[in-house]
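In: Provide a 3D model corresponding to the input given below.
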Amino acid sequence: MTPSGDAGALAERALFEMKRIIVGQDRVLERMLVAVLAGGHCLLEGVPGVAKTLAAETLATVVGGSFARVQFTPDLVPSDIVGTRIYRPSTEGFDIELGPVMANVVLADEINRAPAKVQSALLEVMAEGQVSIGGRSHPVPAPFMVLATQNPIESEGVYQLPEAQRDRFLLKIDVGYPTEAQELAVLYRMSVDPPRPSPVLDTGRLIALRRSAELVFVHDEVARYAVRLVAATRDPLAYGAGDVARLIAYGAGPRATLGLVAAARALALLRGRGYVLPGDVRDLAVDVMAHRLVPSFDALADGVDAATIVGRIVPAVPAPRIAPSQDDEGNALAAVGGAAPHHGEQSRDAGGPGEAVA
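Out: Predicted coordinates for the structure are as follows:
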């Protein structure tokens, strides 16, 4: 399964099946599938009634595998999620009862309704792919993904996610309101006989798709561009974005750089390419970096959110200019002013006019 061939077509089929169920959230669905292909976790934030839970359930059905939903509430305890030890009188010993995280896709619904101790119970499983109970580690099924939803407007009984856990999510996707025409389509589609999603992938195909995404080529100049975007959140003044320097208390860490490149690879695959363009990195910058920033008191006082801050940084960091240059096999190789490809790496398909990546 090659990055620009069968894998891209299969990923597109999965996206089409999701769009058949969810109306008016094309960008959200694309980003969710990007998170799946990149092997990351996804946080959906939006007001009630914009199909966050339905989108998560639809994705879980389309990608196949086992699925578990956990409704987060203030009285939840960590053992409700990861599991616990249970004493068995018949054997006079303890057995381990694993929790609902032992599934391929775990939906943490309204994750910000549970206190920090419960939220942190997901940290190990999200970062390491395992849970530890009674001194023993238990790996989760492969592939594994956490989909979480949260409501940004409630203040009663809501606990803000700690920074360490927000950093574990590859993407944070804002789910907005549909347009009037889209809402009418929702009414017609869902009020009589709602459509039901069909599985397009299974665990084997999904693992193969993830491997194909890892093979998508990233030119050295595109990688440097991703590094500069993340570094600009730590020192905006050095990258020509001094107007936002007072708005950032802490910038994004190296995990954002790794996530940005991994997500760009997945997005390129989904768009039918075997190489990453600077536009792929730029399109994902807000989704990957915004939730990893810590806005300053000035930003909070001025009502400037993290997404707006990243939106100001991205135009200040110049993207590399990619020029078409073909080798003997028709592969695109050159970036204007860029370094040569790393030894041993191979290019994929040639890009469109004016765009090519080695």
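In: C-alpha from now on. contacts and neighbour counts both.
Out: OK.
In: just so I have it, where are all the strands in the stretch 151-300 of the chain?
Out: Listed in chain order, the strands of the stretch 151-300 of the chain (DSSP state E, counting those that start in this stretch) span 171-174, 248-250, 294-295.
In: highest average neighbour count across these?
Out: strand 171-174 (a mean of 24; mean count of other C-alpha atoms under 10 Å).
In: which residues touch it?
Out: 28, 31, 35, 40-46, 287-288, 290-291 (C-alpha atoms under 8 Å, 6 or more residues apart in numbering).
In: export those residues to JSON lines and tack on distance to residue 253 and secondary structure?
Out: Output for these, formatted as JSON lines (distance: C-alpha to C-alpha, whole Å; DSSP: H, G, I helix; E, B strand; the rest coil):
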{"residue": "28", "distance to residue 253": "24", "secondary structure": "helix"}
{"residue": "31", "distance to residue 253": "21", "secondary structure": "helix"}
{"residue": "35", "distance to residue 253": "19", "secondary structure": "helix"}
{"residue": "40", "distance to residue 253": "16", "secondary structure": "coil"}
{"residue": "41", "distance to residue 253": "17", "secondary structure": "coil"}
{"residue": "42", "distance to residue 253": "18", "secondary structure": "strand"}
{"residue": "43", "distance to residue 253": "18", "secondary structure": "strand"}
{"residue": "44", "distance to residue 253": "21", "secondary structure": "strand"}
{"residue": "45", "distance to residue 253": "22", "secondary structure": "strand"}
{"residue": "46", "distance to residue 253": "25", "secondary structure": "coil"}
{"residue": "287", "distance to residue 253": "15", "secondary structure": "helix"}
{"residue": "288", "distance to residue 253": "11", "secondary structure": "helix"}
{"residue": "290", "distance to residue 253": "12", "secondary structure": "helix"}
{"residue": "291", "distance to residue 253": "11", "secondary structure": "helix"}
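In: next, the second sequence, to be compared with the first:
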Amino acid sequence: MENKDSQNEKLEFDSRIDLSPLQNAVEQVKSEIGKVIIGQERMIELLIISILANGHSLIEGVPGVAKTVTAKLLAKTMSVDFSRIQFTPDLMPSDILGTSVFNVKTSEFEFKKGPLFSNIILIDEINRAPAKTQAALFEAMAERQITIDGHRYEMTPPFLVFATQNPIEQEGTYRLPEAQLDRFLFKIDVDYPSLDEEVQILERKHEQKKEVVEEIVNSILSAKEIAQYQNLIKEIVVEKNLLSYIASIVNNTRHNANLYLGASPRASIALLDASKALAAMKGRDFITPDDIKTVAAPILSHRIMLTPEREMEGLTSDQVVNQIVESIEIPR
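Out: Alright, predicted model coming up:
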């Protein structure tokens, strides 16, 4: 009798939130992107998580590993406005935010919106623009609004920034300040494809002939559906001991001997939101410690700073994050 009751409770537990539409939409998005992109499953999954968790992503990798193409194709799967901005050393804040222009007919200034006023923003080589232009993104990324000439302009949801940068070429670049890095939900490191994947890339390129890759990707999600799924993520169940687990991981970064700078409470919230999105993508209405461990490195690695001694020894931020996660007891 007890077994039967527990089975009934499990059935009720499993059906608290209907996640099948979200799961189907995610699989369709992956399928559409897969028409063009070979491999890079981790980057694609993290970008989808960032959309569901309503967070921005910084994509880092050498040129030619499909950072920009993947972000463009992901935007193409959504029926929303898309804007691409190429950051350069001479780019001014007004070039992305917009500027007030004097209207001779009305004898008044009119605000002409810049390319940042869109839904999905792809910023190419974000570290090539000077600090004042990067700082122009702060308010928009954190508060989804822009204040210019005393007027506040709300960004139309969804508002997501996908930014790319090259970790190798440093000439003519400006390092992103910690305050700006902290506003990115993820820092996604993109590696080279495997040998088999590269062979598939060549085969597909050879078969495509004159086909335009952007035209073979279909739109799957509307702005309304994205908002619905983002709200659905908030309903994912989180046990109190898992909240303590997240807090313990982040707190450890502030007292770790290998680190000069630890993560802020914004990192704790990011771990919570991203874990919820990952759980939903897997069809669960509750998060597990594995969800938290999966998203820990891309959330924390860009929010911490190694001590000079550890950096000289060749230790990486990812390695420190993994050490921290493994050192903390998993809640039962």
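In: what residues in structure 2 pair up with stretch 40-52 of structure 1?
Out: Aligning stretch 40-52 of structure 1 against structure 2 (TM-score structural alignment) gives residues 55-67.
In: report the buried residues of the matching stretch.
Out: 55-62, 65-67 (16 or more other C-alpha atoms under 10 Å).
In: quote the end-to-end distance of that stretch.
Out: 17 Å (C-alpha to C-alpha, to the nearest Å).
In: and stretch 292-312 of structure 2, by the same measure?
Out: End-to-end for stretch 292-312 of structure 2, by C-alpha to C-alpha: 29 Å.
In: what of stretch 280-300 of structure 1?
Out: 30 Å.
In: and what of stretch 85-105 of structure 1?
Out: 23 Å.
In: helices of the stretch 51-200 of structure 1, start to end?
Out: Under the criterion DSSP state H, counting those that start in this stretch, helices of the stretch 51-200 of structure 1 are mapped to 52-63, 79-82, 116-119, 121-128, 163-166, 180-190.
In: which one in structure 2 is aligned with residue 158 of structure 1?
Out: Checking TM-score structural alignment: residue 158 of structure 1 goes with residue 173.
In: wait, what's in contact with the closest residue to its match other than its chain neighbours?
Out: Using C-alpha to C-alpha, 6 or more residues apart in numbering and skipping residues adjacent in sequence, the residue nearest residue 173 of structure 2 is residue 128, 4.4 Å away. By C-alpha under 8 Å, 6+ apart, the residues touching residue 128 of structure 2 are 87-89, 172-174.
In: which of these does structure 1 keep?
Out: On the basis of both residues aligned by TM-score structural alignment, their matches' C-alpha atoms under 8 Å, what survives of the contacts of residue 128 of structure 2 in structure 1 is 87-89, 172-174.
In: give me the nearest residue to the counterpart of residue 89 of structure 2 in structure 1, chain neighbours excluded.
Out: Aligned counterpart of residue 89 of structure 2 in structure 1: residue 74 (TM-score structural alignment). Closest residue to residue 74 of structure 1 apart from its sequence neighbours, by C-alpha to C-alpha, 6+ apart: residue 114 at 4.6 Å.
In: which of the contacts of strand 171-174 of structure 1 sit farthest apart?
Out: With distances taken as C-alpha to C-alpha, the most widely separated pair in these is 40 and 46, at 19.8 Å.
In: one step back: residue in structure 1 paired with the residue nearest to residue 173 of structure 2?
Out: Using TM-score structural alignment, residue 128 of structure 2 pairs with residue 113 in structure 1.
In: just the helices in the stretch 201-350 of structure 1 please.
Out: 203-214, 220-232, 254-270, 278-289, 297-302, 306-316.
In: in structure 2, what range does stretch 289-304 of structure 1 match?
Out: Counting by TM-score structural alignment, stretch 289-304 of structure 1 sits on residues 300-315 of structure 2.
In: the matching stretch: how far from the chain's middle?
Out: Per C-alpha atoms, centre = their mean, to the nearest Å, the displacement of stretch 300-315 of structure 2 from the mean C-alpha position of its chain is 22 Å.
In: please identify the buried residues of that stretch?
Out: For stretch 300-315 of structure 2, by 16+ other C-alpha under 10 Å, it's 300-306, 310.
In: from residue 13 of structure 2, how far out is residue 6 of structure 2?
Out: For residue 6 of structure 2 relative to residue 13 of structure 2 (C-alpha to C-alpha), the value is 10 Å.
In: brain fart, residue 305 of structure 2
Out: Relative to residue 13 of structure 2, and taking C-alpha to C-alpha, residue 305 of structure 2 is found at 41 Å.
In: now residue 301 of structure 2
Out: Distance from residue 301 of structure 2 to residue 13 of structure 2, by C-alpha to C-alpha: 34 Å.
In: same check on residue 150 of structure 2?
Out: 50 Å.
In: and these two? Which one has more around it.
Out: Neighbours were counted for residue 150 of structure 2 and for residue 13 using other C-alpha atoms under 10 Å; residue 13 has more, 13 against 7.
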